[in-house]
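A.B. asks: sequence? don't have it. structure:
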């Protein structure tokens, strides 16, 4: 369901971890803001409609984070089963091959997270609509089949589209719907730039892993269009996200406070520049990290703009 399921093998540490850090890194914490930000955006948009149920917000937030984490677990497990992860793999993935965690433990932990999410989903449905259960199950299926199943989504050019759609669009719309009982065009518009920045995380991941993915038979978007065009596409995605916020401001779908997202431009610029001329995965780690941080900053700054908009109503 989510960017990595967003499935990055990546960002913070190249050294084996021990103790609780093994489990923390197994969650791929840099991807979790991509679970938090959409829920926050959807809930804040509901707040602007004078509708807020704290219990629903917390349940949705936890369920979203758990589904994201479960997806990362499945990614870890299936990358191991298919021989993609080795002790030399770059990033924070590979807990099975580097830290000795049993594969079945990782798989069962992922399903356990799904189980808790289902319980939270029942609570959400009881207070909103049982249609949420249908959408939630589809999201979980997307998370599992991102790297699981006979033809994993991660092996196709549709990874960015799927991650951006489910995480950036669907989660925002669900978060808004459970609070208000409806969907508005404004909410859909706000989900688009978030979807783009979430998809950018996966594109950056695939640029970094291009050579290894190609060797292992993947046909990601980065592989199909080539490294240089993929970097250009990444830059274009960032530009589109910022221009879309300008569009919403000019046409009255949000206030000028949303232009706070411009403060994240230096991070986006740094991410793109750090990819240029690099071919080794370890050289592209700063670019990968900066891309994830751009999504985080963009989302939080947009959230701050919405909070200010609510306060000044």
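C.D. replies: Sure thing, it's come through. Note that the structure is predicted; figures quoted are calculated from it, not measured. Numbers count the residues shown, from 1 in each chain.

A.B. asks: use CA for all of it now, contacts and neighbours both
C.D. replies: Fine.

A.B. asks: Would you mind measuring from residue 121 to residue 280?
C.D. replies: 42 Å (Cα to Cα, to the nearest Å).

A.B. asks: okay, now the one to match up with it:
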């Protein structure tokens, strides 16, 4: 591979932002852990759920790179990771095309999940792709109006975990191409299990937006961090972490259907506290870029431990 090809590959990796993929993998891991416990585990639907989630995540990253650049939200003063469109590394037209192709692949990969999960998955999949594009694109970009946190909490948390559990349970309990929601495929346990993933995934966005608060405000990008300010953004961050670490208590001892192993994620609490301290005391990219990566690692580690605890 030539030097040009190598740099080109690195540029596309920068645009795809693989460090954000824990946000795609975590809900699949947790939803699968619950499916194992409920004896409805199905390998192929689980794998395809991850493929679809990863493509939506990457497509959203491409869209953010493109739209933030053309709208002027990404400037040279930004302290975050390099954005390839703003930096002139890849042309806007190519990044826009990559966005379209990636979302198209997400829809294509979802056809199997629609076969398994029927009409409910079709609706959820299309809305997820639409919102991924609308995070920074379209006439009312969610991220520019303080709705980005809510989007991540709902789609990369609640919908992703419950959807992962749903497609596996449906594959085991129902006939293909169902037009209804079969019994036992949407449960309270799946909803509660989704809350920690939703919370920590949203924490990733909070760190990103706290870091970029000043430049976003200058560019007219009214993220929730811009609207709330540093103090309340930090309160939001800590409150979501609290939700993540309280949720396992519902499974044990409250529900009585799971064992104490479900509390395994609590071993990550000291690591979460270190990240929270940084977020609550720093604003610059020098500190918050590592905190952003750390929050992604926290999400991945939490998800694995939680899935193990659920499945035992």
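C.D. replies: Thanks, I have it. Just so you know, these numbers come straight off a predicted model, no measurement behind them.

A.B. asks: Residue 121 and residue 280 of structure 1: which has the busier surroundings?
C.D. replies: Taking other Cα atoms under 10 Å, residue 121 of structure 1 and residue 280 do not tie; residue 121 has more neighbours (21 against 14).

A.B. asks: Alignment lookup: the more buried one to structure 2.
C.D. replies: In structure 2, residue 121 of structure 1 lines up with residue 110, judged by TM-score structural alignment.

A.B. asks: Distance check, that match against residue 165 of structure 2.
C.D. replies: 15 Å.

A.B. asks: Name the residues of stretch 277-293 of structure 1 that are buried.
C.D. replies: 281, 282, 284, 285, 286, 287, 288, 289, 290, 291, 292, 293 (16 or more other Cα atoms under 10 Å).

A.B. asks: What residue in structure 2 is paired with the third one?
C.D. replies: What that stands for is residue 284 of structure 1. In structure 2, residue 284 of structure 1 lands on residue 288 (TM-score structural alignment).

A.B. asks: I figured that match hits residue 281, correct?
C.D. replies: No: applying Cα atoms under 8 Å, one finds residue 288 of structure 2 not in contact with residue 281, separated by 10.0 Å.

A.B. asks: I'd like the buried residues of stretch 277-293 of structure 1 as a markdown table, with distance to residue 102 of structure 1 and secondary structure appended.
C.D. replies: Listed next are the buried residues of stretch 277-293 of structure 1 as a markdown table, based on distance: Cα to Cα, whole Å; DSSP: H, G, I helix; E, B strand; the rest coil:
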| residue | distance to residue 102 of structure 1 | secondary structure |
| --- | --- | --- |
| 281 | 26 | helix |
| 282 | 26 | helix |
| 284 | 29 | helix |
| 285 | 27 | helix |
| 286 | 30 | helix |
| 287 | 31 | helix |
| 288 | 28 | helix |
| 289 | 28 | helix |
| 290 | 31 | helix |
| 291 | 31 | helix |
| 292 | 28 | helix |
| 293 | 31 | helix |
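
A.B. asks: Looking at these, spot the one nearest residue 191 of structure 1.
C.D. replies: Taking Cα to Cα as the measure, residue 191 of structure 1 sits nearest to residue 292 out of the buried residues of stretch 277-293 of structure 1, at 17.2 Å.

A.B. asks: Surely that closest one and residue 201 touch.
C.D. replies: Yes: if you go by Cα under 8 Å, residue 292 of structure 1 and residue 201 touch, sitting 5.6 Å apart.

A.B. asks: Can you tell me the SS state at the aligned residue in structure 2 for residue 84 of structure 1?
C.D. replies: In structure 2, residue 84 of structure 1 lines up with residue 73, judged by TM-score structural alignment. The three-state label given to residue 73 of structure 2 by DSSP: H, G, I helix; E, B strand; the rest coil is coil.

A.B. asks: Chain neighbours aside, what residue packs nearest to residue 73 of structure 2?
C.D. replies: residue 219 (5.1 Å; Cα to Cα, 6 or more residues apart in numbering).

A.B. asks: Quick one: map that neighbour onto structure 1.
C.D. replies: With TM-score structural alignment as the criterion, residue 219 of structure 2 matches residue 216.

A.B. asks: how far away is its match from residue 117 of structure 1?
C.D. replies: 32 Å.

A.B. asks: So these two - more neighbours on which side?
C.D. replies: Higher neighbour count among residue 216 of structure 1 and residue 117: residue 117, with 24 against 13, using other Cα under 10 Å.

A.B. asks: How about the more buried one, nearest residue that isn't a chain neighbour?
C.D. replies: residue 63 (4.7 Å).

A.B. asks: likewise residue 72 of structure 2?
C.D. replies: Excluding the flanking residues, the one nearest residue 72 of structure 2 by Cα to Cα, 6+ apart is residue 219, at 6.3 Å.

A.B. asks: Just to check, the one you found is in contact with residue 68?
C.D. replies: No: judged on Cα under 8 Å, residue 219 of structure 2 makes no contact with residue 68 at a distance of 9.6 Å.

A.B. asks: What residues does residue 24 of structure 2 make contact with?
C.D. replies: Residue 24 of structure 2 makes contacts with 50, 53, 54, 57, 156, as judged by Cα atoms under 8 Å, 6 or more residues apart in numbering.

A.B. asks: What about those, which are in helices?
C.D. replies: 50, 53, 54, 57 (DSSP state H).

A.B. asks: Of these - the most surrounded one?
C.D. replies: residue 53 (29 neighbours).

A.B. asks: Tell me the counterpart of residue 244 of structure 2 in structure 1.
C.D. replies: Taking TM-score structural alignment, residue 244 of structure 2 has residue 241 as its aligned residue in structure 1.

A.B. asks: would you list every one of the strands in the stretch 101-250 of structure 2?
C.D. replies: For the stretch 101-250 of structure 2, strands defined by DSSP state E, counting those that start in this stretch do not occur.

A.B. asks: just the helices in it please.
C.D. replies: Counting by DSSP state H, counting those that start in this stretch, the stretch 101-250 of structure 2 has these helices, from start to end: 119-134, 148-153, 160-173, 188-211, 213-219, 224-246, 248-249.

A.B. asks: Now residue 143 of structure 2: closest residue in space, sequence neighbours ignored.
C.D. replies: residue 135 (5.2 Å).

A.B. asks: I should have written residue 43 of structure 2 there, sorry.
C.D. replies: Residue 43 of structure 2's closest residue in space is residue 168 (Cα to Cα, 6+ apart), at 7.9 Å.
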